[in-house]
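[1] What follows is a predicted protein model with its sequence.
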Amino acid sequence: MAEEDFIYRISTEQEWEEFQKNGSSFGAEIDKSTCYYHLSKLDQVQLTLKNFFLNVKEDLYLLQVDPKKLGDGLIYEAVDEVNSFPHFYGPEKTFVPLPLDSVVKAEKLTFTNGNFTCSFLT
């Protein structure tokens, strides 16, 4: 699979630790309040980081997720005229946690010269 065939989750250090400890995560408060897991396509990651994560004080990780492992619980939804984002609801919109076995790779993000970087973001 090419990099653009994956979807991505921006996770805090606390959430990434939850994944590793429990084998899954229900995500952040925004995920719990909307009852779906917020994800991004690769070309949306920088914008998402800049819009929602600039003031986060803990370390951030970018998780590369295999969409084939999420089944029909993954839905792409338009948020404006240009962007549709992947949202993971779980089977039949039951809001199950995102499983760790769907995560292919995880990398710690660094913030340098006004941009977030890791090997996924070249």
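    Yep, that arrived. Numbers count the residues shown, from 1 in each chain.

[2] use CA for all of it now, contacts and neighbours both
    Will do.

[3] for this protein, longest helix please?
    Secondary structure assigned by DSSP state H gives helix 13-22 as the longest helix of the chain.

[4] Can you pull out the residues in contact with that one?
    With contact meaning CA atoms under 8 Å, 6 or more residues apart in numbering, helix 13-22 is reached by Ser24, Ser25, Gly27, Ala28, Glu58, Asp59, Leu60, Tyr61, Pro99, Leu100.

[5] In addition, the following structure is provided for comparison:
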Amino acid sequence: MPHPTIAYKVLTAEQWTRFQQDGQFTGAPVDLADGYIHLSTAEQVDETVAKHFAGQSGLVIAAVNLAALGDAVRWEPSRGGALFPHIHATLPLSALIVHAPLEWLDGEGVRLPE
């Protein structure tokens, strides 16, 4: 089964502002510590938000065009062996398809931007 061509990055308001100003995103603290930018597929984003962003407000979710990043994207095992998309490069603003304030819908999870 081929990998999805779209993945998602959750950003704090400060990270999103800096991303827009710089035109690129070098990573959140966890990304910098791990040496790559963590992304989640549509199926993984609810768990990512629940695990790493619970209780935070002002979050932004951005859809990333993985095809635009070429070989910088690697699918690597993480939680329970599931493959997650990781970017081993800077994420350019031009690779974003769409972004929106992150909304958590009770009983439905994260509303993905369209």
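    Looks like it came in fine. Since the structure is predicted, the reported quantities are computational estimates derived from the model, not experimental observations.

[6] if we can go back for a sec, please list only the buried members of the contacts of helix 13-22 of the first structure.
    Burial by neighbour count, judged by 16 or more other CA atoms under 10 Å, picks out Ser24, Ser25, Gly27, Leu60, Tyr61, Pro99, Leu100 from the contacts of helix 13-22 of the first structure.

[7] Restricted to helices, list those.
    Using DSSP H, none of these sit in helices.

[8] can you name the two of the residues you listed that are farthest apart?
    The span of these, defined through CA to CA, is set by Leu60 and Pro99 at 18.5 Å.

[9] The counterpart of Ala54 of the second structure in the first structure and Asp66 of the first structure: what is the separation?
    Counting by TM-score structural alignment, Ala54 of the second structure lines up with Leu54 in the first structure. Separation of Leu54 of the first structure from Asp66 of the first structure (CA to CA, to the nearest Å): 26 Å.

[10] Of these two, give the one with the bigger neighbour count.
    Asp66 (17 against 13; other CA atoms under 10 Å).

[11] Now do the end-to-end distance for stretch 20-35 of the second structure.
    By CA to CA, the extent of stretch 20-35 of the second structure from end to end equals 22 Å.
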